[in-house]
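**Student:** this is a predicted model, with the sequence first.
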Amino acid sequence: MAITGSDPSSGSSSKDERAFDQWRRTAAAITGLGLTPEEAKIRQQNRNEKILNAQRQQCLLWRNDLLRQSPAVTFMTQHIGQQGISVDASNIVCRPCNKERSGGFSPGLQEVLLCQDGFHSKKHMEDTLVHELIHLYDHAKFKVDWNDLRHVACSEIRAANLSGDCKWDRELMRRGILGFTKHHQVCVRRRATLSVAQHPACKSEEDAKRAVNEAWESCIGDTRPFDEIY
């Protein structure tokens, strides 16, 4: 009589296959090799989310520290407050941008943007934050028309001049530029022109240069609310 039944090794074989498949998936998740296109897409999305979250947490930590401890940031927030606009963590936001910028200012929202993916150090963030707070100060005190390139140029001149954006070490280490004769003013003019050129109302680099030239004399010497260049 024939005897039928299961192969005693089949359970072990099935268990080994499951274990191997689990190992394969784990190895693929770590190395990215052997993933299906859909699995690779999910893996990349998860990595991007982790990077963005880490950048955001670092940005928030530095922002909060600067609001508490930075003399320049505290000075600016106090003087903006005297103009009737309160500045705190609610209107200084961390968001991803791109590698071409580190911050921004929205007149309509009265909000400062810190680009969470744009900072090399807390000091870099401090200079950027002071720069954008100068725009907010100008907005509150001088009623800037942000559609007028000369008004924009004046605020950009002041921000580049007063924020630390044109300190020689930042120029050298971040931009590879080393100047001697009138280094600071050359940098301020260049940085202001670059910023004005990015304005939606600016049609060309020549328009940006013209606006900076027209605003230069009346704005380069205006250090308010500082007594001198920061």
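**Tutor:** Okay, I see it. Numbers count the residues shown, from 1 in each chain.
**Student:** contacts and neighbour counts: CA atoms only from here.
**Tutor:** Fine.
**Student:** which one's the longest helix in this protein?
**Tutor:** Identified as the longest helix of the chain according to DSSP state H is helix 37-69.
**Student:** comparison target below:
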Amino acid sequence: MSSQDSSSSSSPTPSSSDNSIFKRWSRTFGVITGVGMTEEERRSELEAHHGRTCETWKREMMNYSPSVVFMLKHLKMSGCPVAPEHIVCAPCDFSRSGGFSPQAGAIVMCQGKFFNKRHMEDTLVHELVHMYDHCKFKVDWNDLRHHACSEIRANSLSGDCRYMRELRRGFPSFSKQHQACVRRRAVLSVRANPACPDEATAERAVNEVWESCFNDTRPFDEIY
């Protein structure tokens, strides 16, 4: 047998690239099905996957999302530039998809809590509106009227109250759907404020500032 024949009849050796692809595929398969992994390993790998996805989407949005880039521009113009480290991807409880910490001057994106990339984009814009209000208007978050105003603006301007988003939440409506969504979500957020004693107080705070704050679309020219 010639050396050429011997070479052609031998089994091909998998390349390091093939092995790497296979390992990634096996890991992904394990995360989805649980096969070959302990429950703890699966949870850990799934959390790491959510973290990588959140960080990737965050970078893309800060560079290419028209609404996010617009908000970042106006925050910088207001004297509060936002760097990537001011937007943190982290695990959260089941009740939220994002949050703004006035004390830390940072936004938390709740990795693994987004239906899709658009949902994360809307959440980020929502929190950037809070950050903008805090920077430009010196919001006192213990003042329920201040809090209510920022919640009205953030829910209205971010895309949180689009019709399909409300339908997913189980709130179909054909009459003043946007306003109803903004009002409902603002009341829920104000009610969660430790300074708020009950739902009636939250509703009153939202009602007192509704007209002026709903009509205030800064820094946008109109509702996004």
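**Tutor:** Received, thanks. Here the structure is a predicted model, which is why all the values come from computation and not from measurement.
**Student:** mind checking the TM-score on these two?
**Tutor:** Here the TM-score for the pair of chains, by TM-score structural alignment, normalised by the length of structure 2, is 0.82; 191 aligned residues with a Cα RMSD of 1.4 Å.
**Student:** show me what the longest helix of structure 1 is packed against.
**Tutor:** If you count contacts as 3 or more Cα pairs under 8 Å, 6 or more residues apart in numbering; DSSP states H and E, helix 37-69 of structure 1 packs onto helix 71-82, strand 92-95, helix 122-142.
**Student:** among these, which is the most enclosed?
**Tutor:** With neighbours defined as mean count of other Cα atoms under 10 Å, the helices and strands packed on helix 37-69 of structure 1 peak in mean count at helix 122-142, which reaches a mean of 22.
**Student:** and that one, how far from the chain's centre?
**Tutor:** 13 Å (Cα atoms, centre = their mean, to the nearest Å).
**Student:** how much does it stray from structure 2?
**Tutor:** Aligned to structure 2 and superposed, helix 122-142 of structure 1 gives a mean residue distance of 0.3 Å (mean Cα distance after the TM-score superposition for structure 1).
**Student:** got the contact list for that helix?
**Tutor:** Contacts to helix 122-142 of structure 1, defined as Cα atoms under 8 Å, 6 or more residues apart in numbering, come from residues 62-63, 66, 70, 72-73, 76-77, 79-80, 83-85, 102-105, 107, 110-112, 114, 119, 144, 155-156, 158-160, 162-165.
**Student:** now the aligned partner of W216 of structure 1 in structure 2: how far from E127 of structure 2?
**Tutor:** In structure 2, the residue paired with W216 of structure 1 according to TM-score structural alignment is W210. Distance, W210 of structure 2 to E127 of structure 2, using Cα to Cα, to the nearest Å: 19 Å.
**Student:** cool, D140 of structure 2 as well?
**Tutor:** With the distance defined as Cα to Cα, D140 of structure 2 ends up 16 Å from E127 of structure 2.
**Student:** rewinding a little: the match of W216 of structure 1 belongs to a helix?
**Tutor:** Yes: under DSSP: H, G, I helix; E, B strand; the rest coil, W210 of structure 2 sits within a helix.
**Student:** wait, it touches S150, no?
**Tutor:** No: counting by Cα atoms under 8 Å, S150 is not a contact partner of W210 of structure 2; they are 10.5 Å apart.
**Student:** who has more neighbours out of those two?
**Tutor:** Neighbour count, other Cα atoms under 10 Å: between W210 of structure 2 and S150, S150 has more, with 28 against 21.
**Student:** and that one, what's its match in structure 1?
**Tutor:** The alignment partner of S150 of structure 2 in structure 1, by TM-score structural alignment, is S155.
**Student:** residues touching that match, list them.
**Tutor:** Counted by Cα under 8 Å, 6+ apart, S155 of structure 1 has contacts 134-135, 138, 219.
**Student:** pretty sure F226 of structure 1 belongs to a strand, no?
**Tutor:** No: under three-state DSSP, F226 of structure 1 falls outside any strand and is assigned coil.
**Student:** from T123 of structure 2, how far out is the counterpart of it in structure 2?
**Tutor:** With TM-score structural alignment as the criterion, the equivalent of F226 of structure 1 in structure 2 is F220. Going from F220 of structure 2 to T123 of structure 2 by Cα to Cα gives 16 Å.
**Student:** which among the contacts of helix 122-142 of structure 1 count as buried?
**Tutor:** Among the contacts of helix 122-142 of structure 1, those that count as buried by neighbour count (16 or more other Cα atoms under 10 Å) are 62-63, 66, 70, 72-73, 76-77, 79-80, 85, 102-105, 110-112, 114, 119, 144, 155-156, 158-160, 162-165.
**Student:** buried residues in the helix or strand encompassing L188 of structure 2?
**Tutor:** Here L188 of structure 2, judged by DSSP states H and E, is contained in helix 177-191. Buried residues in helix 177-191 of structure 2, counted by 16+ other Cα under 10 Å: 178, 181-183, 185-187, 190-191.
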